[in-house]
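Q: Sharing a model prediction with you, sequence too.
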Amino acid sequence: MIKKIGFPLLLISTVLISSCGVSKKTYQALDAQYKDLSTQYQQSQVELAESKARSKSLEEQLENERKTNAGLREALARLQGTLDNSINQNTQGNVNISKLVDEINASNRYIQHLVNTKNKSDSLNMVLTNNLTRSLSREEMRDVDVQVLKGVVYISLSDNMLYKSGSYEISDRAGETLSKIAKIIQDYKEYDVLIEGNTDNVPISKTNIRNNWDLSTLRASSVVQALQNTYGVDPKRLTAGGRGEYNPIANNSTEDGKSRNRRTQIIITPKLDQFMELIDQAPETSEADTTAN
């Protein structure tokens, strides 16, 4: 915790010392020390406010993940209850109870594996998000919004920072920010990256751009090519897409709303083939299940 410096006491002491005949050189040294301490105090207050803001964001993300995990546990409990009922209903039948129990245990292990995998993915997402926000400056954070929603990392970039006005060409100003995002993408090679362009509902009037579909897709393509050609991201991990004006996050009736809708999102997700491998590991349905039904 940063303790407040006793500026009034130091000032009074300085005045008393000065009135008692202390040399001008000594007074100037004390005055310089006072100003230095005052500057340090103000900087410490700024850093404390920033740390509190980041801590609150991480706490909110952690709470969302806890709720998701609670939902998975409830689903697991419901499945266990269904299977228990199946055992009770078929006790007098010809079902092989021993085999059914083995399949129940296999299903439970599979669900637990999915839960563990999701927990690992959620932890990686939080580390990824924290590393990215820490690498961005305060000025960059005004044009960049980072969120984790349902296990997916969304990095939203404003068009004012990213592109030249009314164009799909990357601006010089965006280079440093893109390089930091590319560094994070390179560090997490087990993730795929979708670049999604979005616009407001104002029609585009360019001879080489037919409509907002074209503009949003061209902007996404520009970011993909910058990540590949300038920052060395594997193009096999990249996908470019445009959603035009049809995915707004704010009302287009105001200038602020239009500005929020003009954005490009970098969406970082686990690789689809890894997810399909998890699906393939699900226990197969046996004849015992068919008989029980």
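A: Happy to help now that I have it.

Q: From here on, just use CA atoms for contacts and neighbour counts.
A: Noted.

Q: contacting residues for Val144?
A: Counting by CA atoms under 8 Å, 6 or more residues apart in numbering, Val144 makes contact with 155-158.

Q: could you redo the last one with a cut-off of 6 Å?
A: For Val144, the contact set (CA atoms under 6 Å, 6 or more residues apart in numbering) comprises 156-157.

Q: Repeat that for Val152.
A: Taking CA under 6 Å, 6+ apart, we find Val152 in contact with Thr269.

Q: Report all helices and strands that the longest helix that the chain contains contacts.
A: Assignment by DSSP state H gives helix 24-89 as the longest helix of the chain. Using 3 or more CA pairs under 6 Å, 6 or more residues apart in numbering; DSSP states H and E, no helix or strand is in contact with helix 24-89.

Q: Which stretches in the stretch 151-293 of the chain count as strands?
A: For the stretch 151-293 of the chain, the strands defined by DSSP state E, counting those that start in this stretch occupy 152-158, 191-198, 238-242, 263-270.

Q: Export those strands as TSV, with columns for distance to Arg78.
A: Below are those laid out as TSV (distance: least, CA to CA, whole Å):
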stretch	distance to Arg78
strand 152-158	26
strand 191-198	32
strand 238-242	38
strand 263-270	27
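
Q: Next up, a structure to set beside the first:
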Amino acid sequence: MIDRPCSALTAPTNGALSPPGPYSYQNQVTVTCNSGYKLNGVSPVTCKADGTWSNPIPTCTRTSGQCSALSAPTNGARTPPTGANFFGNTVTFTCNAGFVRNGAATVTCQSDGTWTNHVPTCRQIDTCSLNPCRNGGTCIDQDSGFQCACPAGYEGDRCQTERPIFGVGAVVGIAVGCLLGGMLLVGAVTLLILRCRSAKKKEHGIAEAVYEDVRTPGRAVSQRSETGSDVYSYPMAPLPVPPLPSQPSGHYQELRPAVYQSLQRHQQTTPQPQSSTGDRSAFTISHDFST
């Protein structure tokens, strides 16, 4: 009798064959099922001499063990996001940035319907415990890490960079302000000097006019002496001069005290004329009106 080869076998859904073939008389094939599935049938199966198998190829069906549905931890995620809660299924957990996992990274559904581990938790990382902020900066915990509140004069992620309190714009503004203030001050001082000089010239003009009215009906000739005094020459005869009042009054009050006293001294030292036909002469009164 000639042995005949057996027909090729196909692995059951959610299962596998070993060895994969081809098969001949007395070859055995083992059938296994994937995790979460159980074998329904006989394994292994044997190739007979007539080219048939000793038993039908078994099937794989999901086990009756089903675990409770799992949710992702707070501030974390699970992979796959849903399902995978039957016997043999595995779920993986991760935490968001700024958080650390507290517990197992993976859990597996067991045949009795329980998970191998509890769902882990995600605890926020206390990044400020290491005092990352420098130069007196204040550390603020955040979900994605930390933030440093820097004091005046410092900047950067960790307050590590020193910066000037006044920026370039502020320095330029202060310089321009000082320049304008200085220009205004110079202008004010110049205006004050001009006003003082104008008032002084006006005062001198009044005194000269009054003195001229008192002493002579003509106009005095003014010149500057070598000593810096103003010299006034009056071409007039030494006629009797009416006495000056003991106290200035009227337009005499407009004279400076020094001018008034000079007039008094001149009246005392001027000789009286002998006759009305005497020679006409000139006399000079010197007074410094610049004081």
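A: That came in fine, so what should we check first? Only a predicted model underlies this, so the values are computations on that prediction, with no experimental measurement involved.

Q: Just the TM-score for the two chains, thanks.
A: Once superposed, chain against chain, the TM-score is 0.22 (TM-score structural alignment, normalised by the length of structure 2); 82 aligned residues with a CA RMSD of 4.4 Å.

Q: before we move on, the earlier item: quick one: distance of the longest helix of structure 1 to the chain centre.
A: In terms of CA atoms, centre = their mean, to the nearest Å, the centre of helix 24-89 of structure 1 is set 14 Å apart from its chain centre.

Q: And for stretch 114-133 of structure 1?
A: From the chain centre to the centre of stretch 114-133 of structure 1 is a distance of 9 Å (CA atoms, centre = their mean).

Q: residues near Lys99 of structure 2, how many?
A: Rather than Lys, residue 99 of structure 2 is Phe. Residue neighbour count, defined by other CA atoms under 10 Å, stands at 19 for Phe99 of structure 2.

Q: ignore the last one, Ser286 of structure 2
A: By other CA under 10 Å, the residues close to Ser286 of structure 2 number 14.

Q: re earlier: which among the strands of the stretch 151-293 of structure 1 is found nearest to Val223 of structure 1?
A: strand 191-198 (7.2 Å; CA to CA).

Q: by how many degrees do the closest one and strand 152-158 diverge?
A: Counting by axes from the mean of the first three to the mean of the last three CA atoms, to 10 degrees, strand 191-198 of structure 1 lies at 40 degrees to strand 152-158.

Q: so Leu162 of structure 1 makes contact with Thr177?
A: No - using CA atoms under 6 Å as the test, Leu162 of structure 1 is too far from Thr177 to be in contact (9.0 Å).

Q: Give me the more crowded residue out of the two.
A: Leu162 (25 against 19).

Q: Tell me how many other residues crowd the nearest residue to that one once chain neighbours are set aside.
A: Excluding the flanking residues, the one nearest Leu162 of structure 1 by CA to CA, 6 or more residues apart in numbering is Ala174, at 5.0 Å. If you count neighbours by other CA under 10 Å, Ala174 of structure 1 ends up with 17.

Q: before we move on, what about the one 4 residues further on?
A: For Leu178 of structure 1, the neighbour count with other CA under 10 Å is 19.

Q: repeat for Met141 of structure 1
A: 15.

Q: One more: Leu180 of structure 2?
A: Residues lying near Leu180 of structure 2 (other CA under 10 Å) number 12.

Q: what's the answer for Ser121 of structure 1, then?
A: Residues near Ser121 of structure 1, counting by other CA under 10 Å, number 16.

Q: Could you look up the next helix or strand downstream of the helix or strand where it lies?
A: If you go by DSSP states H and E, Ser121 of structure 1 is part of helix 97-135. Following helix 97-135 of structure 1 in sequence order, the next helix or strand is helix 138-141 (DSSP H and E).

Q: That next one: what's the following helix or strand?
A: strand 144-149.

Q: Give me the buried positions along that following strand.
A: 144, 146-148 (16 or more other CA atoms under 10 Å).

Q: quick one on the thing from earlier: for the helix holding Ser121 of structure 1, buried residues please.
A: Buried-residue list, helix 97-135 of structure 1, by 16+ other CA under 10 Å: 100, 103-104, 107-108, 110-111, 114-115, 118-119, 121-122, 125-126, 128-130, 132-133, 135.

Q: How far does it sit from its chain's centre?
A: In this view, helix 97-135 of structure 1 has its centroid 19 Å away from the chain centroid, taken as CA atoms, centre = their mean.
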